[in-house]
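Participant: Sequence and predicted model, in that order:
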Amino acid sequence: MKYILKDEYIELYKLLKVLDLVDSGAEAKMVIADGHVRRNGDVELRKRAKIIRGDVIEVAEVTIEVL
C-alpha cells in the first residue's frame, strides 16, 4: 500500500487512522503501544512519531510506503 504525504510529515497514529487500519485514534495508539508497528524495520512505540517520505511502516500483514 502506498500513502502520498501531503504535508512535511504525519503522526504515526494519524496515519493508521487515515488508512482505516484501525477504527479510532485510541485503537491506533494501543496498537502502537503494544509493539505491533514497525518503522523501517524497527519497532516504533512513539504514537506521535513523525512519519516522513521514504518511511516504510508495517502493521500486521500490511506494508505502507510513504511517498
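Facilitator: Good, I have the coordinates.
Participant: Please count neighbours and contacts with C-alpha atoms only from this point.
Facilitator: Fine.
Participant: Could you list which residues are in contact with residue 39?
Facilitator: Neighbouring residues of residue 39 by CA atoms under 8 Å, 6 or more residues apart in numbering: 55-58.
Participant: Out of those, which end up buried?
Facilitator: In terms of neighbour count (16 or more other CA atoms under 10 Å), the buried residues within the contacts of residue 39 are 56-58.
Participant: Presented hereafter is structure B, for comparison with structure A:
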Amino acid sequence: MQHIRFDLERDHVELNQLLKLVGLCDSGGAGKALVASGVVTVDGNVELRKTCKIRAGQSVRVGDVDIQVVAAA
C-alpha cells in the first residue's frame, strides 16, 4: 500500500481537487469521475459526493493508495 501525506493549508479541500493535487488524476473533472465510480473512501466509508469537504485528520483511500490529510505546520 502506498501512503501519501497531504499538508492542508486551508480549512478544507474538495475531494476531487485532493485527488488531483496528490497526482491520482490529471484534472478535477477526472477526480469527479473517479469519485462517481465508487472506488473512493473517506474515513472507511464510500464517498460519492465529488466536492465533499475534506479536513485535517481525515483519511482518503483509492485502491491501494492511502492519503492522510494533516494540518500544515
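Facilitator: Sure thing, it's come through. What you see is a predicted model; the values in this text were computed from it and never measured.
Participant: Mind checking the TM-score on these two?
Facilitator: With the length set by TM-score structural alignment, normalised by the length of structure 1, the two chains reach a TM-score of 0.96; 67 aligned residues with a CA RMSD of 0.6 Å.
Participant: circling back to that earlier point, can you add secondary structure and give the contacts of residue 39 of structure 1 back as TSV?
Facilitator: Putting these into TSV (DSSP: H, G, I helix; E, B strand; the rest coil) gives the following:
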residue	secondary structure
55	coil
56	strand
57	strand
58	strand
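Participant: in structure 2, which spans are strands?
Facilitator: Taking DSSP state E as the test, the strands found in structure 2 are 2-8, 13-14, 40-42, 45-46, 53-54, 59-62, 65-71.
Participant: Include distance to residue 30 of structure 2 when you put those strands into TSV, please.
Facilitator: Below are the strands of structure 2 laid out as TSV (distance: least, CA to CA, whole Å):
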stretch	distance to residue 30 of structure 2
strand 2-8	19
strand 13-14	13
strand 40-42	13
strand 45-46	17
strand 53-54	17
strand 59-62	13
strand 65-71	17
